[in-house]
Each structure stands twice: as C-alpha cells, then as structure tokens.
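> Pasting the sequence and the predicted model now:
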Amino acid sequence: MKKVAFKTLGCRLNQYETDALASQFQDKGYKLVQFDEAADVYVINSCTVTHQSDHKSRNFINQANRRNKDSVLVVTGCMANNAKEELENREEINYVVENDQKTSVFSLVDAHFKGEIVHPSKLNTDLFSYGATDKGFHTRSMIKIQDGCDNFCTFCIIPSVRGRAASRPIQDILKNIRDVISQGAKEIVITGVNIGRYDFEGYKFDDLIEQILDLDGDFRLRISSIEPDGFGAKFLGLLNHPKMTPHLHLCLQSGSESVLLQMRRMYTVKRFKEIVQVIRAKNPDFNITSDIIIGFPDESEEDFSATCDVIKELNFGHVHTFKYSVRKGTRAERMPNQIDERIKTNRSEILRDLSEETKLNYRKSFIGYYQSVLVEKIDGEIAGGYGEHYIPVQFTGKEIQKNHFYQVKITGIENGSDPILIGELV
C-alpha cells in the first residue's frame, strides 16, 4: 500500500480540494499519513495571497520528507499558478499543477508510478469534478459551488491565479449535498472564491441556499467567507432558517471609507454596518467574523483608527488580520505612499490585541447558555467540536461519538490564543 501526505495552506476552498484529493487517493488504495512522515507521494496545496503565504509554501516544499528516493512531490494551488516557472525549475518538485487541473492530481501520480510521464499541461481542465470528501481531514463536509472572481480588487491576485468567476450547475451541487448527507454528513459548508456571486442559468446565490435548506436530512448549513456585496434581503431572511448556522464570515478589509474606495471594494463601511445591524436585530448573538488588511498604501493613522473603531462597535467574534503585501501585477503595486513595514507590524499588533479582546468578550457572553456541538475530536471522555455559532467547545461525557450533535450547557471558558468554551453535557 503506497502512502500519501498532504499539506494545505490558505482558504477553505483549498481545504475542500485537499479533502477531495485525499479521499480519492484513499479510495484508490493509498494510505493517508502525516506530512512529516515517510510517504510515496507528497502533495502541497499552496497559497499565494501574501508574501507570508509564499514563504510558508516554500518552507513546506523544503521540508517535504523525501526519505523514499522514489517519492513524488506535487505542488498545486495558487502559488503553482503565480510562480509556475520558479517552481518548475526546482529539481525536487516532480509536478507543478495549476488550479484548473488540480482535479487530475491523482491520475497524474497514478500515471507516474505506471511509468507514464505526463506533463501537467496535458491534464483535463475541470473546476468542479472533485468527487466525495468523506475520507478527508474535516468532519464538516465542504461543498464547492463556485470558483474564480470578477471583482479585481486592487490588492488581490486571486483573479489571476483562480481565473474569472464560474458557477457550478445547481443540480450537481444539490446531488453532491444529498450524497454526503446520505453518507452521514451533519454539517455542510458552502465554499468558493466569491460565493455570493453564484449565478447559474438564472439561479442566484440566495436561490441556491433556499433549495439547499429545503433538502431533507438532519444537517445544518454553514456559509464560509462571503463578500458583503454578494447577497440581498432574501438571503438575510434565510439566516433565520432552523438549519442555518448563526455565523457569517463577512470580509470588511478596512473600516475606512477612503481605503475601501482605493481597494476597489464594492461596498461602503456604512453598508457593512447596516448588514450587521439587520442580522443582529433578529439574532443579537449572531457571530460575525471578518478579515482586515493592515497597511494598505496611503493608509493614515486616521484610517487605521477608523478600522479599530469599527471592530469595537461591531463586536466581531473573530478578526483575521493581514499585513498588506505587494502582489506583482495588481493595481496596488503601482500605488504611491506604500506603508513602511515597521508601521504595518505595529498596527498589526494593536489590531490583534483588540481582536483578541473582542473575541474573548464575545465568547464569554455564551456562559450560561447552550450550544449544539458537532463532535470532531475525542480524547478519552473529553470531546471537542464546534457549536452552531462556530466557537470551539469542549465537554466531558461517556460513549460520545464523532460526527454527532450534543446539547451542551456552557459553564466557563479556557483562555488562550483561541479561547475554548467549557461545557456540561445535557
């Protein structure tokens, strides 16, 4: 039995695609092992959103355990598109596979071990035929509905490495979800590059979500990262559906109107606040998480202060902060008044401290209340998973099973970089 190891960087879409590839390899008789173990195949699903992402991807390429001289190293993902020539010139990498051919990674490796050397450019181009993810790395079942983006934000390289927006046929999506539910999936996570812009033969994003919620089965639905301009009133109404989880990751990027304008974002801070207010008016404890970019060109102290003020005002459940990173070929690369790296670092530290404070305060508000926890990990009698608000919960109980829901009363919180709610099994 050959062994395969994966390392995934970046977004949920990459995580989904790795889960599907890992499932395919196992279905074909491979054993899944940790990335730091000896394996016959190493697959690195890379990210290139920032310089830090590139650095991490290169580090994992360097760290790929090549104890078996006949092992195969495949690098795919966004860095494979953005730095293809550089990667192809590295002797230790056998194959560099771009995003739109990622579905064929297994067939490429299979051909290699049969003595057929196939150039990745000859692989089939297909964004959606990944198959099941039942043998992947996550209890939650991610479903890809869309790929690519047409927004062309001035800082973003994603349209260059993921291509223009493309939506998956709605019947394929619904069949995929029915299949994973029949296999026991309890939580469905909708993913893509810009999912709010889903558009297939007249079906928009909210139409798709409505049809998913109408499917039979004991499951809950979670929406992954979404742009604030990608939906309307109909979708906001669907957030109260009993199968919908009370959590959205809404990408703010900056709390300054002028910075958003320079970023070419398709919304305003005012509109973002209105969306949050509408959601929280119906569900005050709804978890809103977000992304913030620090140090965008010409970001003033006033702009940065405006971002901090928005974070305090909206009581985010979590804020993922990024230092702005110049991406070659983007409009922001050519903008004047690039911010000094030391200023970016200082602002990042301030924002992270603020984010940790708001996260802790938000999670403390659940003490004394209940969460429906989908168990993902069990260590003896200690079980861990996520509640419906996408907050980690740990509790103790006998005969607990993975991938099952348990009602838990929250009794306390364990402080740390990612505070965990502590509860009692009801």
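Sure, I can see it.
> From now on I want contacts and neighbour counts done on CA atoms only, so please keep to that.
OK.
> tell me which residues in the helix or strand where residue 272 lies are buried?
Element membership for residue 272 (DSSP states H and E) is helix 269-282. Of all the residues in helix 269-282, those buried under the rule 16 or more other C-alpha atoms under 10 Å are 269, 272-273, 275-276, 279-280.
> Can you pick out the most distant pair from those residues?
Spanning the widest gap among the buried residues of helix 269-282 are 269 and 280, at 16.5 Å by C-alpha to C-alpha.
> which residues of the stretch 151-300 of the chain fall in helices?
158-162, 170-182, 205-213, 233-238, 257-263, 269-282 (DSSP state H, counting those that start in this stretch).
> another one to put next to it:
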Amino acid sequence: MTVFLPWFGHFGDLVRDVLPWLWARYRPGDVIGGNPAHAALYPAPPDARLWEQIAAFYPDGFDYRRRSDDLEVELRSVASRLWPDATLVAWQADGEDYPKPALALPTPYPVDVVVATRAKPYADAKNAWPWSDLVTGLRSRGWSVGLAGSIGESHAIDSDAAAWDLEEPGDAISGTLRLLRGARIVVTLDSGIGHLASLVDAPQLVLYDRRGDERRELPIRDGIPTRMRFGDMHRWNRNLCLPIFGGVDETIAAVDEALTRTRVVPGDPEAWKARHVSEVPGSEPGETLVMRSEYRSLVMRPSGNELIDACPIEEPVSAGPLPADDAVRSDRISICTACDRWSGDRCTAAGCPCAMLGRSDLASSRCPIGKW
C-alpha cells in the first residue's frame, strides 16, 4: 500500500504537477493525503487525518513565507503511525509529462464569463489587478459573470454567481468546477484556476501585462522571479487558450471577440499562417478563426493573422531575487542582533540558506519567526 503525502504548496502546482503524477500512480487501496475540501480533484477521497496538521500550520491558506520543514517531518510521523507498513511517497519533479487526470466533473453552471479574482496574503504582483473594474465593465455589456476560487482568497466583488455559493459545506472546489464547465469564456491570471480551466478544457484567456510575459520569468511573489506557465495551459487545453495583454479595456475587447465572433477550427497553424481567413472552408465574413497545435495557436482575423508561440523563451538564468535597500537592511539587522535566536553572525531559526529566510539583504526574505 502507498500513502501519498499531501501537497500543501501553491494550488497551481497541485493542479498542473502533483495531481497528474498522483493519478498516474494511484491504485485502489492506496491512501491519499490532501485537502478534503478538494476531494473532487482526487481519484479517491483524501484522508482528513493527514490534512489536520496542514490546516493548523496554514490556517489562512498556504503562505510560502512560512518555513515548513517541521511540518513535513510531522506529516511523515503521523503517516508512519497510522500505516506502519505502507510506503510513504511525496511528489517530486521527475521530468515526466503525465496525462491529464480523468476527473469526475460536476454539472456545469451556465455563465458567460468566469473570472478568478485572486488575492493572496503576501505582497504579490498579481494582487493588484483591477478585477472590480473588469467585472463592472463586463456586466454593463450584458454578460453574466461568475467568480471562481475560494472566498478566503478572492476579492469581494458583486457578480451573478460565486463558486462558494454553489458548494456544500466542506467542499471548496466543486463550485469552481461547475462554473468553469459552464463558462463561455474564462479569464484568469497565470494561476491555479487558469490551470484548472485548461484541465477541464474551458475556453480561456490568460492575462499578462506585456506581450512576451507569458513565456518568461516575472518577479511575482515579493519580487522573486517566477516562470510563467502559459505553455502548460496551452498544451493541456483542447479548446481556445490565448494570452491577452494590457488592462481592463484590452480584456473586455478580447472577451467580446471571443464571445461574438471566434471559433476554433481544425488546421495546422504552420500551414495556414500566410493565408487569409477567408480561404478557410466554412468561414463567415467578420469571423476570427483559431487553429491550434500543441505549442502554437494561429489567430486568423480579416485584418491579418497572429501566430502565438506557447513555448517558454530560453533566457539566461535570472540573477536572483531583488536586493533590499540599505534602510530596510539596517532595520532588519538591528532586530536580528537583538533577538535570542541570533548566534554569532547568523540566524539559528532560518535553517537552510536555500529557503532565503532571515536574509536581511534580500527584499523578498522574511523573518522565520515573524519579527520583520
């Protein structure tokens, strides 16, 4: 018997990396550790006893700034006591590209546009997106809007439907799945809900500030460079999956095009990239047609074609996190040297340097015991 230890990191990594690995390896009789509120994502109901420690450690949801070494040890200890003869496994990147999980999906909830009004408890470039203005603009044009995600990590915005109102007590995912399945178009950032949309083949638009951002590393969490994963969403989604760039006006224009005059049609993007949309059999005047392959989409408009490459741009390895300015560094050092966890010239609470905790010289670093 195998016990799959729970993943408690970012939701996007759970959807895109952990779940495919788990579904490929799970056998009847194995034990799954995971959030019971996300039971619909797993091949069998997760055992709640392995989630209790995580819920206590992260009462407001996962926060990458909190070091979790002791939690990982505790989870293995609990699993060993409950299933002493089992093999304990935890997800690690192994280079394999596992197939999409075959989820048992709930009944769709029809809505025109689904958005994920993401909000995190830490400084994050994605937190500032003007979701309220977007939703107001969409609804003013007569489109119904549904909010995907969880109530604890979403901006409170008036809408026509919210995932958390469609769920039974103890369930925090079925409402989002219902909205994604019933959506005419889904609008998200490069986030977990975006990956979930691609998993269920919901037609989707993924937001970025500038053209090319979808293929690069961007400073997202506290300025830490993070690889965007549009390419993964594009490869998974068998439906429309396009990046859009800019702000509210550009997004509304893209939604309007997707809802009123866009179709996905069969065809090889490479073979059609130099031909006019009117040459496509069955095309109608004024239509936008999209042809797609695993790594490319060709958007064909009467005004011309746009070839979208979803492969990541191979750039030099990032120089690393942003440095803290002198004033911040000085304040941190004063706090550290007065702390009882300071010994010699280092923080004894910070642990392994790769966690980047207790680093007074890095803007993204945090005190491991919350003093700065």
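Yep, that arrived. Quick caveat, the model's predicted, so the values are computed rather than measured.
> Do you know the score for how well these two fit?
The TM-score (TM-score structural alignment, normalised by the length of structure 2) is 0.27; 152 aligned residues with a C-alpha RMSD of 6.2 Å.
> wouldn't residue 146 of structure 1 be in contact with residue 166 here?
Yes: using C-alpha atoms under 8 Å, residue 146 of structure 1 is in contact with residue 166, at 5.7 Å.
> Those two: which is more packed in?
Neighbours were counted for residue 146 of structure 1 and for residue 166 using other C-alpha atoms under 10 Å; residue 146 has more, 26 against 23.
> Dump the helices of the stretch 151-300 of structure 1 into JSON lines; add distance to residue 62 of structure 1 as well.
Formatted as JSON lines, the helices of the stretch 151-300 of structure 1 follow (distance: least, C-alpha to C-alpha, whole Å):
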{"stretch": "helix 158-162", "distance to residue 62 of structure 1": "22"}
{"stretch": "helix 170-182", "distance to residue 62 of structure 1": "36"}
{"stretch": "helix 205-213", "distance to residue 62 of structure 1": "40"}
{"stretch": "helix 233-238", "distance to residue 62 of structure 1": "44"}
{"stretch": "helix 257-263", "distance to residue 62 of structure 1": "34"}
{"stretch": "helix 269-282", "distance to residue 62 of structure 1": "41"}
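> among those, which is nearest residue 19 of structure 1?
Nearest of these to residue 19 of structure 1, taken as C-alpha to C-alpha: helix 170-182 at 13.1 Å.
> Buried by neighbour count: which residues of the closest one qualify?
Neighbour-count burial for helix 170-182 of structure 1 [16+ other C-alpha under 10 Å]: 170, 173-174, 176-178, 180-181.
> so which of those residues comes closest to residue 234 of structure 1?
Comparing the buried residues of helix 170-182 of structure 1 against residue 234 of structure 1 with C-alpha to C-alpha places residue 170 closest, at 18.0 Å.
> List the contacts of the closest one.
Residues in contact with residue 170 of structure 1 (C-alpha atoms under 8 Å, 6 or more residues apart in numbering) are 200, 203, 208.
> most neighbours, which of the residues you listed?
Counting neighbours by other C-alpha under 10 Å, residue 208 comes out on top of those with 19 neighbours.
> what residues are up against it?
Counting by C-alpha under 8 Å, 6+ apart, residue 208 of structure 1 has contacts residue 170.
> what helix or strand is residue 378 of structure 1 on?
Using DSSP H and E, residue 378 of structure 1 sits within strand 370-379.
> Would you mind listing the buried residues in the helix or strand following that strand?
Tracing the chain past strand 370-379 of structure 1, the next element assigned as helix or strand by DSSP H and E is strand 382-386. Using 16+ other C-alpha under 10 Å as the test for burial, strand 382-386 of structure 1 gives 383-386.
> Okay, and residue 12 of structure 2 sits in which element?
Residue 12 of structure 2 is located in helix 11-13, with elements delineated by DSSP H and E.
> helices and strands around that helix, which ones?
Applying 3 or more C-alpha pairs under 8 Å, 6 or more residues apart in numbering; DSSP states H and E, one finds that helix 11-13 of structure 2 contacts helix 192-199.
> packing partners for the helix it packs on?
Packing partners of helix 192-199 of structure 2 (3+ C-alpha pairs under 8 Å, 6+ apart): helix 11-13, strand 183-188, strand 204-208, helix 230-236.
> mind checking which of those is nearest residue 69 of structure 2?
Closest approach to residue 69 of structure 2 among these (C-alpha to C-alpha): helix 11-13, 18.6 Å.
> who touches that closest one?
By C-alpha under 8 Å, 6+ apart, the list of residues contacting helix 11-13 of structure 2 from outside reads 191-196.
> mind checking the longest helix of structure 1?
helix 341-364 (DSSP state H).
> which parts of that helix are buried?
Neighbour counts over helix 341-364 of structure 1 (16+ other C-alpha under 10 Å) mark 344, 347-348, 351-352, 354-356, 358-360, 362-364 as buried.
> packing partners for that helix?
Judged by 3+ C-alpha pairs under 8 Å, 6+ apart, helix 341-364 of structure 1 is in contact with strand 287-294, helix 301-314, strand 318-323, strand 405-414.
> Nothing else from me, thank you.
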